[in-house]
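Student: Curious how this folds, go ahead:
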Amino acid sequence: MTPALKVSIVIPALNEEQTIGRVIEGCRKYCNEILVVNGPSADNTAEVAAAHGVRLIQDNGKGKGAAIREAIKQVTGDIIVFIDADGSHDPDDIPRLIEPIITGEADHVTGSRLLGGSSELHGGFDEFFRLMGSAFITACINWRYRVRISDSQNGFRAIKTAVARKLTLKENITTIEQEMIMKTIKKGFTLTEIPAHEYKRQAGVSKIRLTKVWFRYIYSLVKYLI
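Tutor: Prediction:
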């Protein structure tokens, strides 16, 4: 990080009281501000975040995408880093994530689990279907836009704030991650990846229920591919 570029870290959170404090403290040395966007948490996520002295935003309860869109409006930094609240991403990867933006090589950088490995996407049928679905969507994006990326779904990413605001993002749930990728490419901005390992969540349970949202991933994919 250089003094000329300020970094805002955005942590969307829903019922993550056991991990949010550790994630905040892990991120603190790499940024100028931290925003925790709290969903309708039934636990003490908001209280723990507030106790760590970060900016706390209450989202509208529509999902992670809506939380991210609200944060993009409110950040003050030149670069936004998105990181999950469950401890599955390593804050010490943040310098590598933002480096291509600082050096002018990219406008948007995603952490790739295919390049960095994942402790979360292996072991059972749910993980298998998540991995297969992610691979299918990524293959479609590569085919449509003639690019070669390996992971379109990872929530760990960095983007120039000015670019994020030009993408006019619309998705309310986790489909915002593939929307962000496709609109970055479609609008002519530069996208790259770095290897980033995904660790097993440190506590709690995943909020994604594929049986309820798989069709929204397909709908979103088709909508932004054409």
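Student: Only C-alpha atoms from now on, for both contacts and neighbour counts.
Tutor: Will do.
Student: In this protein, what residue spans correspond to strands?
Tutor: 7-13, 33-38, 55-58, 79-82, 108-112, 157-160, 191-195 (DSSP state E).
Student: which strands and helices sit next to the longest helix seen in the chain?
Tutor: Longest helix in the chain, counting residues (DSSP state H): helix 125-145. With contacts taken as 3 or more C-alpha pairs under 8 Å, 6 or more residues apart in numbering; DSSP states H and E, helix 125-145 sits against helix 176-186, helix 210-225.
Student: Go through those and pick out the most buried.
Tutor: helix 176-186 (a mean of 21; mean count of other C-alpha atoms under 10 Å).
Student: Taking helix 210-225 as reference, get the angle to that helix.
Tutor: On the basis of axes from the mean of the first three to the mean of the last three C-alpha atoms, to 10 degrees, helix 176-186 is oriented at 10 degrees to helix 210-225.
Student: just checking, what packs against helix 176-186?
Tutor: On a contact count with 3+ C-alpha pairs under 8 Å, 6+ apart, helix 176-186 meets helix 64-74, helix 125-145, strand 191-195, helix 210-225.
Student: Alongside the first, I'd like the structure of this one:
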Amino acid sequence: MVRFRLCVFGIAIAIVPLAGGCAAELGQPQAELSTTRSPLEKAAIRQTDDAGNRLPFDTDFPNRWSGNNDGTTYEPCTQVPFEVVDHFGLDRQSIADVAASDHQTARGCEWRFANDPRSTLAQFVGNLVRPSAGLSGHKELNRAGTTWLPDASIAGRRVLRESAMPGDCAVYVQSGTALVITTVTRMGLNPPPSERVCGEALDFLRATINQIPS
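Tutor: Have a look, this model is predicted:
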């Protein structure tokens, strides 16, 4: 399970929380728990991204793609090149869907570090709560429960950086009316400082930014 904050998008997401103080957003569908499905039902579930590329796993969630994450066509699970995964020391075979339930906002994948399997890097998307307000609106909506670090810039695009604790960082870039979020979580008794972990997250985003439509 990816250890993300509930405030990643400023709305309720069925993911293990690390910190409180997130802004609540009304009108979003609740995540539905996975249920046993018949072979016919499973066969009808979408298994490809918008370009027809097959997911690297079978999803049991009919609403993995939904109105909560359709603001961009970017799909990290199929569009992050193997050479990028290898370059960052991630275990290719560890790739896993971030979605833990149906109709979840977060759509994307996580990998475990080959030499540190307790630690993870993930990239996923989710629609902005206030698309017209962009990154500034997202930052304002999620002021509580985290520390916003100075913004960065990659390929001329604004990037938000935030950390809830040492060893943890999330960076955000806008794509269409959605956010693409890259997170690094380093586990251990003496986790590295946030700035160093944010550097890893920024480097991964930099390596994939050309795949992410603006």
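Student: Can you give me the TM-score here?
Tutor: With the length set by TM-score structural alignment, normalised by the length of structure 2, the two chains reach a TM-score of 0.29; 113 aligned residues with a C-alpha RMSD of 6.0 Å.
Student: closest to Ala164 of structure 1 out of the helices and strands packed on helix 125-145 of structure 1?
Tutor: Across these, Ala164 of structure 1 has its closest neighbour in helix 176-186 (8.1 Å, C-alpha to C-alpha).
Student: got the angle between the closest one and strand 108-112?
Tutor: Using the same axes, to 10 degrees: helix 176-186 of structure 1 against strand 108-112 is 130 degrees.
Student: Longest helix in structure 2, please.
Tutor: Max-length helix for structure 2 by DSSP H is helix 194-208.
Student: Of all the helices and strands packed on helix 125-145 of structure 1, which one comes closest to Gly133 of structure 1?
Tutor: Across these, closest to Gly133 of structure 1 is helix 210-225 (C-alpha to C-alpha), at 8.6 Å.
Student: on that earlier part again, adding distance to Arg55 of structure 1 as columns, could you present the helices and strands packed on helix 176-186 of structure 1 in TSV?
Tutor: Shown next, in TSV, are these (distance: least, C-alpha to C-alpha, whole Å):
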stretch	distance to Arg55 of structure 1
helix 64-74	10
helix 125-145	32
strand 191-195	28
helix 210-225	30
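Student: Nearest to Gly116 of structure 1, out of these?
Tutor: That would be strand 191-195 among those, by C-alpha to C-alpha, at 4.2 Å.
Student: So which elements touch that closest one?
Tutor: strand 108-112, helix 113-116, helix 176-186.
Student: give me that answer again for 10 Å
Tutor: If you count contacts as 3 or more C-alpha pairs under 10 Å, 6 or more residues apart in numbering; DSSP states H and E, strand 191-195 of structure 1 packs onto helix 94-102, strand 108-112, helix 113-116, strand 157-160, helix 176-186.
Student: out of the ones you listed, nearest to Gly65 of structure 1?
Tutor: Each of these has some distance to Gly65 of structure 1 by C-alpha to C-alpha; the shortest is helix 176-186, at 5.2 Å.
Student: could you give the angle of that closest one to helix 125-145?
Tutor: Angle between the axes of helix 176-186 of structure 1 and helix 125-145 is 10 degrees (criterion: the same axes, to 10 degrees).
Student: surely Ala46 of structure 1 meets Leu35?
Tutor: No. Ala46 of structure 1 lies out of contact with Leu35 (C-alpha atoms under 10 Å); the separation is 11.4 Å.
Student: who touches both of these two?
Tutor: 56-57 (C-alpha atoms under 10 Å, 6 or more residues apart in numbering).
Student: more crowded one of these two?
Tutor: Ala46 (24 against 21; other C-alpha atoms under 10 Å).
Student: distance of that one from Ile57 of structure 1?
Tutor: Here Ala46 of structure 1 is placed at a distance of 9 Å from Ile57 of structure 1 (C-alpha to C-alpha, to the nearest Å).
Student: Over to Arg157 of structure 1?
Tutor: The value you get for Arg157 of structure 1 to Ile57 of structure 1, if C-alpha to C-alpha is used, is 20 Å.
Student: who has more neighbours, these two?
Tutor: Arg157 (23 against 17).
Student: Go ahead and confirm the more buried one touches Glu99.
Tutor: No. Applying C-alpha under 10 Å, one finds Arg157 of structure 1 not in contact with Glu99, separated by 11.8 Å.
Student: so what sits against both of these two?
Tutor: 109, 194.
Student: now the nearest residue to Thr192 of structure 1 once chain neighbours are set aside: how far from Asn142 of structure 1?
Tutor: Leaving aside its sequence neighbours, Thr192 of structure 1 sits nearest to Val109 (C-alpha to C-alpha, 6 or more residues apart in numbering; 5.0 Å). Here Val109 of structure 1 is placed at a distance of 16 Å from Asn142 of structure 1 (C-alpha to C-alpha).
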